Structure formats: C-alpha cells, structure tokens
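1. sequence first, then the predicted structure:
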Amino acid sequence: MPDTTSTADAMFAALTPVVEGIAATFGRSCEVVLHDYRDQERSVVAVAGSVTGRQAGDAMSEIGLRVLAAGDDARTEVGYVTRAQDGRVLKCTTVPLRDADGTLIGALCINIDVSAIDRATGVLADLLGLSPAEKPVASTNFSGDLDQVVESLIERAERAHAVPVASLGREERLGLVRELNDAGVFALRGAPGRLAGRLGISRTALYNDLAELKKDAS
C-alpha cells in the first residue's frame, strides 16, 4: 500500500514546475496557485504570476473554502468568473487534487485577469449601438489571511441584513450560519470557536444551530 503522505508530497513537488509553465504560457495576465489543503492556514505552496497578489504561505481564499467543504464531491470548475476586491474581473479554473486514496488534498487554480477584455467589449458594444445585459459578478476575497477571508463573508452578511451579526434574531442567525456552512467555513479546523465569538453566542449555541440545519436538511 502506498504511503499517502509521501505520494501527496511527490504530487506537489511534481506540480510546482507546472505552475511556472502554465503562467509563462499565458503571460502577465495569468496567475497559477498550487494549494495544499493539509495546512489550511498556509495552503499556498507555489505561485506564479501576480494577479491576486498571492504568496507562498498564504491561506486559501473563499473559493478554496468552498472546494474544501465539497470534499469527495469537489469537481473541476472551468472558466467561472469572479471579481477581485479592487474590481478587476477574473476568469478562473480550479482543479481539485487527490491523494492515492482519492482524498481531497489540494487544488491547482488558474486566475486570468480579463478586465481589459471586459472593458474592450463594452467599448465595442457602445460603438455598435448594443446594450449587453450586465450580469452580476460575485466578488472573492483573495487575502492571504484566513481570518480576513472569513471576516469578509461575515461582513457581506452584515451588509445584506443591514445590522451587525451579533444583533441578528434567531431565524436570521440560522440563515447566516447556513450561508457560512454553504461557503465552506465549517470545514476549517477550529471554525466554531472562531465564529461563535464573532456572532456573539456560545459554542454550544452554534453547535445547536448546526445540528438544527442538519436536521432540516435530512
């Protein structure tokens, strides 16, 4: 039986030069990030390009949280569009990586800045007298700090409800916990402890919320 740890280490070592090769092929508008989910706080093991400013040793983004939470159900996502916090439009591909046993251990992510193309499309539409429908593009926090990534999700909920999360009623809080669970936050080690204080409740209350959500889903 193969040693899954050594197999995983060998996979990441083999993919590191691939990261450089992909980024060099697509040029300065491309960034390639290799994640090792075995270390969630420092999942980035290799980066080529600087589209999102990621560095080796950074934590995963909101996208990584979602992939981690999907676990066995995680699938390759090709060409989805998101927006960086500074407003740039990115076209991204995420490829889940698995060890010899099929367990999710990381991801290879390709981010291409298509902002210039997006602007050019708008100019051409104006020249041709067209009015293309604007499709809302969700933003993604690419911070290298996992606490900041989780905080951005909570702040998004605060803006949606127009009140601090600690002031939410029971039903509203359950809705927020559901959103955070769907976003993959609870796949993180120590997530309940991080979030209970931020939500102004005890860990026991947060576990009760999660148990209720599981009961509703069954």
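-> Sure thing, it's come through. Numbering: from 1, shown residues only.
2. use CA for all of it now, contacts and neighbours both
-> Will do.
3. ranges for the helices of this protein?
-> 4-26, 62-70, 115-127, 146-161, 170-182, 191-199, 203-217 (DSSP state H).
4. winner for burial among those?
-> Across the helices of the chain, averaging neighbours per residue (mean count of other C-alpha atoms under 10 Å) puts helix 62-70 on top, at a mean of 21.
5. next, the angle from that one to helix 170-182.
-> Interaxial angle of helix 62-70 relative to helix 170-182 (axes from the mean of the first three to the mean of the last three C-alpha atoms, to 10 degrees): 90 degrees.
6. got a list of what residue 173 touches?
-> Contacts for residue 173 (C-alpha atoms under 8 Å, 6 or more residues apart in numbering) come out as residue 165.
7. which residues touch residue 112?
-> Taking C-alpha under 8 Å, 6+ apart as the contact definition, residue 112 lies against 29, 30, 31, 51, 90, 91, 92.
8. returning to what we had before: just send the helices of the chain back as CSV, with distance to residue 135 too.
-> Below are these laid out as CSV (distance: least, C-alpha to C-alpha, whole Å):
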stretch, distance to residue 135
helix 4-26, 26
helix 62-70, 20
helix 115-127, 12
helix 146-161, 19
helix 170-182, 22
helix 191-199, 32
helix 203-217, 31
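9. any idea which of these gets closest to residue 84?
-> helix 115-127 (10.3 Å; C-alpha to C-alpha).
10. outside of the closest one, which residues touch it?
-> In contact with helix 115-127 (C-alpha under 8 Å, 6+ apart) are residues 88, 89, 90, 131, 132.
11. most neighbours out of those residues, which is it?
-> The most neighbours of any of the contacts of helix 115-127, using other C-alpha atoms under 10 Å, belong to residue 90, which has 26 neighbours.
12. just want the most central residue of this protein.
-> With distances taken as C-alpha atoms, centre = their mean, residue 63 lies nearest the centre of the chain, 1.6 Å away.
13. below is structure B, check it against A:
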Amino acid sequence: MTASARDAERDAILAALVPVVHGIAATFGPVCEVVLHDYRKPEASVVAVAGSVTGRTVGGAMSEIGMRVLARGGDAVDELNYVTRTGAGTRVKSSTMVLRDSAGAVFGALCVNLDVTAVDRAQALLGALAGAAGGTAEPPVTTFGDDIDSVVDAIVDDRLRRQDQTWAGLDRTRRLALFRSLDEQGVFAVRRAVEQVAARLGISRASAYSYLAQSRTTAPAEGDRS
C-alpha cells in the first residue's frame, strides 16, 4: 500500500469514529469526555472531542498517555480503566483504545474519560459511615492540555521530582537515565522536543542531543527505573 493510500485509509477510520465519539459522550452524560486522536500529528492530535472533563479541544495536543502509546509503536496495547488526576484534582477513570490500520500500524487512539470525583467522595462517605478504615492511594497526576509544550514540561518536571534532584545535582548516570526515561515516554517523538527539554533543564541544545544519543547507546544501570 502506498503512503497516500495508507493515509486515506486512516483518514476514513477516523471519520467513521467521529459519530461514535459523540454517541458515547451522549450516553454517559456530563461526566464523560471522549477524545479521538490522530498520532500522525502529536502537536495537534485531537481531531474530535465531545464532553468536557479534561478541557480538551479539537486541534489540541496529545497527553503524556498518548506519548507513551506512541513510543511503544507496534507493541502498544489498549489501556483500560486506569485512574489518574488532573492538575485541578479531578479524579478521572479512563480507557485508551489504540487505533490500527489494516497493516496493524498504530496511528491514533479513542479515549474515554469519566469524572469519578463525586463517586469517590460518595464511596468514602459510605465507607466512613460503615466504619471502614483507611483510604486508597492517590492516583498519579496526568497533564492534559491543548499545548504540547505544557505536556512536555510537566513530564520533565515529574522525572526530576522522582529523582529528588535538580539537573545540576544529577551525576552523569542519572542524567542519562533521565533522558532514557523521557525517550521511553515518547517525548522525543514530538517535533522540537529536544530543544524544549534543553530549555527546561537549562542546558544547550547540543548537550541535550548528546545526552539523548548517549542514553540510546548506554545500557541502564542495574536497578535503575527512573
């Protein structure tokens, strides 16, 4: 299949799913948001959206979840019923369903987001009334935004927090681990991401490219999961 024929097939799949986006959102009501992504353009991957849970709009960028799917390429799988939090504290239960063309190549995703904040509060209240002890761990914060720069910045900041260090405080091994982690997350699949990461870390673009190249050729240290 030629590249143009492949793109036409993918466009047809996305067009066919637009009514599905609106149908799912209408079925679940105001607590539901459905987003259709075209991963061929990470900086403007949102091609259809219905509902408003994360504030996505058509033409917006993919989230860090989308970057992770994109980084996995052909090994990507559906991620169903996972819970995260928005920066504003909204608890969101989501499912990300990978879209493939007839050759099996991943090119997009259909995402369903449910605002379960009120449900969790009710559950906590019922648990307290019933005398149930303890609580559940807070889900991780996920950055949802129409601006790809804010998503990349949030991922970089999160990786630094996990290392409990500033960039200046990291040794070479940890610096390479940071770049390896960003690469595995799919950050560098985004256009101009290397330049943006360099600016966020306060290093030169040449240094960022060097660290990225080294991280791809250097084996991770034993036990390193940063």
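-> Received, thanks. Keep in mind it's a predicted model, so treat the numbers as computed, not measured.
14. superposed, what's their TM-score?
-> TM-score for the superposed chains, counting by TM-score structural alignment, normalised by the length of the first structure: 0.91, backed by 217 aligned residues with a C-alpha RMSD of 1.9 Å.
15. between the contacts of helix 115-127 of the first structure, which sits nearest residue 111 of the first structure?
-> Once C-alpha to C-alpha is applied, the member of the contacts of helix 115-127 of the first structure that ends up nearest residue 111 of the first structure is residue 90, at 6.2 Å.
16. need the counterpart of that closest one in the second structure.
-> By TM-score structural alignment, residue 90 of the first structure lines up with residue 92 in the second structure.
17. how about the contacts made by the spatially closest residue to residue 176 of the second structure that is not a sequence neighbour?
-> Once flanking residues are discounted, residue 176 of the second structure sits nearest to residue 215: 5.0 Å by C-alpha to C-alpha, 6 or more residues apart in numbering. Neighbouring residues of residue 215 of the second structure by C-alpha under 8 Å, 6+ apart: 176, 177, 179, 180.
18. still touching in the first structure? Go through these.
-> Shared with the first structure under both residues aligned by TM-score structural alignment, their matches' C-alpha atoms under 8 Å, the contacts from the contacts of residue 215 of the second structure are 176, 180.
19. could the contacts of residue 215 of the second structure be laid out in JSON lines, adding distance to residue 157 of the second structure?
-> Output for the contacts of residue 215 of the second structure, formatted as JSON lines (distance: C-alpha to C-alpha, whole Å):
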{"residue": "176", "distance to residue 157 of the second structure": "16"}
{"residue": "177", "distance to residue 157 of the second structure": "14"}
{"residue": "179", "distance to residue 157 of the second structure": "12"}
{"residue": "180", "distance to residue 157 of the second structure": "15"}
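20. how about residue 16 of the first structure, what's its match in the second structure?
-> Residue 16 of the first structure maps onto residue 18 in the second structure, by TM-score structural alignment.
21. residue contacts, the nearest residue to its match once chain neighbours are set aside?
-> Distances taken as C-alpha to C-alpha, 6+ apart put residue 48 closest to residue 18 of the second structure, at 6.3 Å, once the chain neighbours are dropped. By C-alpha under 8 Å, 6+ apart, the residues touching residue 48 of the second structure are 18, 21, 35, 36, 37, 57, 58.
22. give the equivalent position in the first structure for residue 48 of the second structure.
-> Correspondence of residue 48 of the second structure to the first structure, assessed by TM-score structural alignment: residue 46.
23. with residue 214 of the second structure instead?
-> For residue 214 of the second structure, the residue aligned by TM-score structural alignment is residue 212.
24. mind checking how far that match is from residue 191 of the first structure?
-> Using C-alpha to C-alpha, to the nearest Å, residue 212 of the first structure is found at 17 Å from residue 191 of the first structure.
25. the match of residue 90 of the first structure reaches residue 81, doesn't it?
-> No: using C-alpha atoms under 8 Å, residue 92 of the second structure is not in contact with residue 81; the gap is 9.5 Å.
26. of the contacts of residue 112 of the first structure, just say which sits nearest to residue 9 of the first structure.
-> Within the contacts of residue 112 of the first structure, distances to residue 9 of the first structure taken as C-alpha to C-alpha reach their minimum at residue 31, with 22.1 Å.
27. with adjacent residues omitted, what lies nearest to that closest one?
-> Distances taken as C-alpha to C-alpha, 6+ apart put residue 49 closest to residue 31 of the first structure, at 4.2 Å, once the chain neighbours are dropped.
28. neighbours of the nearest residue to residue 111 of the first structure once chain neighbours are set aside, how many?
-> Setting aside the residues directly before and after it, residue 111 of the first structure is nearest to residue 92 in space (C-alpha to C-alpha, 6+ apart), at 4.5 Å. Residue 92 of the first structure: 20 surrounding residues under other C-alpha under 10 Å.
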